[in-house]
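Asker: Generate a structure from the sequence data that follows.
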Amino acid sequence: MSKYKPTNVTNYGISLEEIEAVNAQISDYEDTIASIESKIQGVLRQANALRAQRQHYMDLISKCRGTITLVRRAPDEILAHIFEYCAATGWAKAPLVASHVCSKWRRAALAPKVWSYIYLTSESRDPLQRMQLWLSRALKSDLHVTIDAQVVDAPFLLAMDLLLEHITQWRSLTLEARFVQQARYLLDRCTGQANQLQAVTIRAFAAALDGEDGAEGLTGLREAFERSAHLQTLHIISNSFPSALPIQISDLSMELGTFPLGPISVDNMLETIAELPSLERLTLVAPNNFSASLLPNEQNPPTQLSSLRTLFLEGYPDFNQILRYIETPILRHLHLRSTEPPLNFPHESTGVALRSFIGSSRPPLKLLEFHDIDIPHSDFTYCFLNLPLLEELRLHETEIPNEVLSLLNGPDGACPRLKRLNLRWCEQLSGKTLVDLVESRSIATYQEGHSDPIQDVTVINCALVEEEDVLAMARKTTCSVVVRDLQDHCRLRGCCNNARYRQRLRFRHRMDLEGGDRSIHLILD
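Answerer: Okay, the predicted model is just below:
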């Protein structure tokens, strides 16, 4: 018979009663946690209810504030002007969208000028109905017409015929077509008396279509607009130069784009331009695709552009040789811009052409710009010594050396009327040279010298111009380190952004710039 007797003690020295007591305690704790969890859920429900109540009152606040916002308080004329701006920038549905917001916006959107921007496109489902609506709302306002003729079909032509009934109200016309054949067909319909028409933009490209022996250029421009007595501005984007242009225009922009059909005859182009007696502003854009352009015979006399005051040449470097074949006796502004990356060496052909142009025309230039174009140092010297009326010099990615720019130093330096300098990415120019230039001309003023003081200097991303040099110039004249003009060529290209530099400059010289030195005239923004 066994002598073993069961006991209430475990192998670890804890009795079964103690285990039961611990389990009971755990159960009590779990019940307490469940009670707390229930209370938490109740509090969360209350919090959610309070959040909903708070959001309700926030919505009421927003609604109240909405009744006193500037947009609600603004006069209808201001709102109408805003809606008109939206339509002018290309938002074709701006009048419709604005008129569906509220009664006040609807009232402002019914202003005739808001509906004066007419967009006739091939993609419209019902162009005639849309045209009827826009014309009925525009009433007698001047019309700014945009015609996008990717496909010319019967509904499109019906809408255009209705639009042509109001041709006397046209103020501007933009015509975009896939081919010049379409553009010619539509222009042939625009022969009405457009007395108010002032600006025309045409985008169409020549190409040989099925059944045609060869590609033809854009023709019919002179006939289409001969009854538009007030037409001043003509902008053409194509791959060939028109054979005839409206003779009354004063501002011509010709942009050669995409694929060339063959060599462009510069001689023929200049002959066409010479037929414009009132031409004051000329822009020629020729990318590298057109580098096979045929230059005129050097034996021919230069083309006389007797009324031209502003000339933009934007193209591949050799395109600047066109300067050798024109004479502009009253030219005031000359802009030479490259469509190609900088060559990083002087372009001799441009220098030769510019010297020939200045020598033969003797233009009274007031502004000279080189953008991504460099010429030999001797040609820079020739320009400075032969442009006594120059008031503004703009250099972008142009490696002009210190000794050449020093020719402008006062009191009897070259270009005595120079007042404004705009220098960007000029890697060879030192800050000391610029400071000396500004100081020498300011001293000349006090001594009644011949040189005008420098009134404005812009320096952007010039590696050898230190911050102290910028501040030194700012103590003598207005100095800027930012692109200010909204229409600036560099702003559109984004090549002269220097936000970090301006932040560092402001931080390092905060005491001077925030009022410690009132003699500093520095523009940072």
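Asker: switch to C-alpha atoms for all contacts and neighbour counts from now on
Answerer: Noted.
Asker: any idea how far Phe179 is from the closest residue to Ser238 other than its chain neighbours?
Answerer: Distances taken as Cα to Cα, 6 or more residues apart in numbering put Phe205 closest to Ser238, at 4.9 Å, once the chain neighbours are dropped. Distance, Phe205 to Phe179, by Cα to Cα, to the nearest Å: 5 Å.
Asker: more neighbours, those two?
Answerer: Higher neighbour count among Phe205 and Phe179: Phe205, with 27 against 22, using other Cα atoms under 10 Å.
Asker: how far away is that one from Arg491?
Answerer: 28 Å.
Asker: Equivalent analysis for Phe241, please.
Answerer: 29 Å.
Asker: neighbour count winner among those two?
Answerer: Between Phe241 and Arg491, counted using other Cα under 10 Å, Phe241 has the larger neighbour count: 21 against 14.
Asker: hang on, Arg355 in a helix?
Answerer: Yes: Arg355 sits within a helix when classified using DSSP: H, G, I helix; E, B strand; the rest coil.
Asker: Second input sequence below; structure requested for side-by-side comparison:
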Amino acid sequence: MDRGWYHNVVVSSTPLTSVMDCVSCIREPTEDDMTLIRQIIMSDEEAIQELNSETTILYSVLERLRLQKDKHQENIRRARSLLTLARRLPPELLARIFETCAKSGWTRAPVAVSQVCSAWRKAATFPRVWSHLFLDLRSGNSTGKVEFWLSKVQHAPLHITLDIPLESPSLDEVLGLLIPRSKQWHTLVVKSVDSTTMNYVFRRCSFPLPNLRQLNLITETESSQGEAVNMASLQDAPRLSRLLIVQPNLPQWSSFMGVTKLHVVLSSSTLFTPSINATDWIEMLQALPELRDLTLELSKPGTRTYNDTQPTVDLPHLELLTLHVSPEVNGILLTMRAPALRQLHLRCSSEPLARPHMPSGAHLCQFLESSPCVRLLELYDVDVERIDFVRCFELLPKLEELRLHDSDIADEQLRLLHGGNGYCPNLARLDFHWCNYLTGSALVNLTRSRLPQDEREGRVPSTMPPTRRIHEVAVINCLHVKEQDVLDLAEMTLCRLLMRSDEDHCYTRGCCNNERYRQRLRLRHNNKLPETVIL
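Answerer: Below you'll find the predicted structure:
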């Protein structure tokens, strides 16, 4: 930049006459002195006016420089924007990102992103961006939205969500537009107020669905006539593998041969809570021979009556079982035999009992007799007798992870897991929340007993199967686990004082937030805790 103008700026230097040096008497100035003083004032005022003019010129130069600087900064910003990753992403990857946004619940994502810039508008032309169609039939012009969406999706897979109110005049027209595209349906989610509307949708959809993978049916109540949801018309779906059913009663169907994942949520109103019939449960499962993941959940806290029965159903491929029910319903375990089960999650849907629930412990032990391959056992607010813990340990030689929430397990039961000759030799992870009968010293002793013999004695470690030592211990809100116990555990393994984010059931319930305890622990140790303490 040429800086010559800066050196050519001439600032006038008007001589400054001191009035004190000119007057003959400061206390009593004469007439001549007063005339001289007036001349000095006039001279200084003229000098100020000249300086103001020069200052204005310099301010205008400064403003011109500031504007030039802003222009250069804006040019830099635009230049850098051309170098960002977003500018260099190929349209195929952008389209995948937009599709993920729509899948996560941002229903207007395809419309919004297509109005950002030409590059995004080009990426939004990919048909898969428009694959997720969310229709709330309470809003107006649903048919117009369907027509617009189908024109964009072309032949890409369709993931449809229908939210149907009690009265929906546009339902017939919407179904009339969607049914001709039935071969593109990959996911269908239907939400209705009662079973009558749901059955009407099923009757309209009584045609082959060759590519349907996932079906979610959510019904708040049965109809006033007591009409149950009838899924008989949805049998011709050879690729259907995932089912989510939310309704007051257990679903019934003739056969869904390919379903591998079933999640049943039994909803209930304040006026009527239907019982759970074991016979209906067995008949439901017998129609799912390939089932691998099964969840039964009660939508509201409280208890349900359970009608027991003697017959059982074999689930040879079941690997994951989750029961989020009241303690009285845990007897449903006796209706199933799952020899290949890997994970068992028992969670209480009602308020925790003040004492162990004896029938739950007996049912659990009897169920585990036919499930010797369980690797993960979680008991969430499902407390059993201590003798039942011992029996569970005997029945689980392959157990790798134990999760207990609000349990009465004590030191005596942990001692049964000590050393290479203890129960559950493959146990590698412990996760204890609100276990107030358990001491920290018991956890330390258990972890130390699982160390290789050479490592315990301070010698060079010898080779030993890694599954025989405890890899991680989580302790959250356990009354008798002290700070020194945490530090002792951290010397031998990972000690976690934090939930596992969304993998932990406590994360959604918010019952094990120990932020204040973890903050105090950091401050006491000046943020210099071992890396093996996970905060």
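Asker: hmm, who's touching stretch 350-359 of structure 1?
Answerer: 317-318, 320-327, 375-376, 379-380, 382-383, 386 (Cα atoms under 8 Å, 6 or more residues apart in numbering).
Asker: Same question for stretch 439-446 of structure 2.
Answerer: So stretch 439-446 of structure 2 is in contact with 410-411, 414-415, 417-419, 479-482, 485-486, 488-489, going by Cα under 8 Å, 6+ apart.
Asker: please redo it, this time with the cut-off set to 10 Å
Answerer: By Cα atoms under 10 Å, 6 or more residues apart in numbering, the list of residues contacting stretch 439-446 of structure 2 from outside reads 410-419, 430, 447-449, 469-470, 473, 475, 478-493.
Asker: Could you check which residue of structure 2 pairs with Val481 of structure 1?
Answerer: Using TM-score structural alignment, the partner of Val481 of structure 1 in structure 2 is Leu497.
Asker: Burial check on its match, number of neighbours?
Answerer: 24.
Asker: so it makes contact with Ala474?
Answerer: Yes: if you go by Cα atoms under 10 Å, Leu497 of structure 2 and Ala474 touch, sitting 5.8 Å apart.
Asker: how about the helices in the stretch 351-500 of structure 1?
Answerer: 377-385, 402-405, 431-446, 467-474, 489-493, 499-508 (DSSP state H, counting those that start in this stretch).
Asker: Kindly list the longest helix within structure 1.
Answerer: In structure 1, with assignment by DSSP state H, the single longest helix is helix 16-66.
Asker: helices and strands around that one, which ones?
Answerer: Contacts defined by 3 or more Cα pairs under 10 Å, 6 or more residues apart in numbering; DSSP states H and E place helix 16-66 of structure 1 against helix 70-73.
Asker: Which part of structure 2 matches the helix it packs on?
Answerer: Using TM-score structural alignment, helix 70-73 of structure 1 pairs with 85-88 in structure 2.
Asker: contacts for the matching stretch?
Answerer: Contacts with stretch 85-88 of structure 2, where a contact means Cα under 10 Å, 6+ apart, come from Ser81, Leu82, Leu94, Ala119, Trp120.
Asker: Count the neighbours of whatever residue of structure 1 lines up with the last one for me.
Answerer: Right, the one you point to is Trp120 of structure 2. The alignment partner of Trp120 of structure 2 in structure 1, by TM-score structural alignment, is Trp105. Trp105 of structure 1 has 20 neighbouring residues, counting by other Cα under 10 Å.
Asker: host element of Trp105 of structure 1?
Answerer: Counting by DSSP states H and E, the element that carries Trp105 of structure 1 is helix 103-109.
Asker: still on that earlier bit, could you identify the buried members of the contacts of stretch 85-88 of structure 2?
Answerer: Leu94, Ala119, Trp120 (16 or more other Cα atoms under 10 Å).
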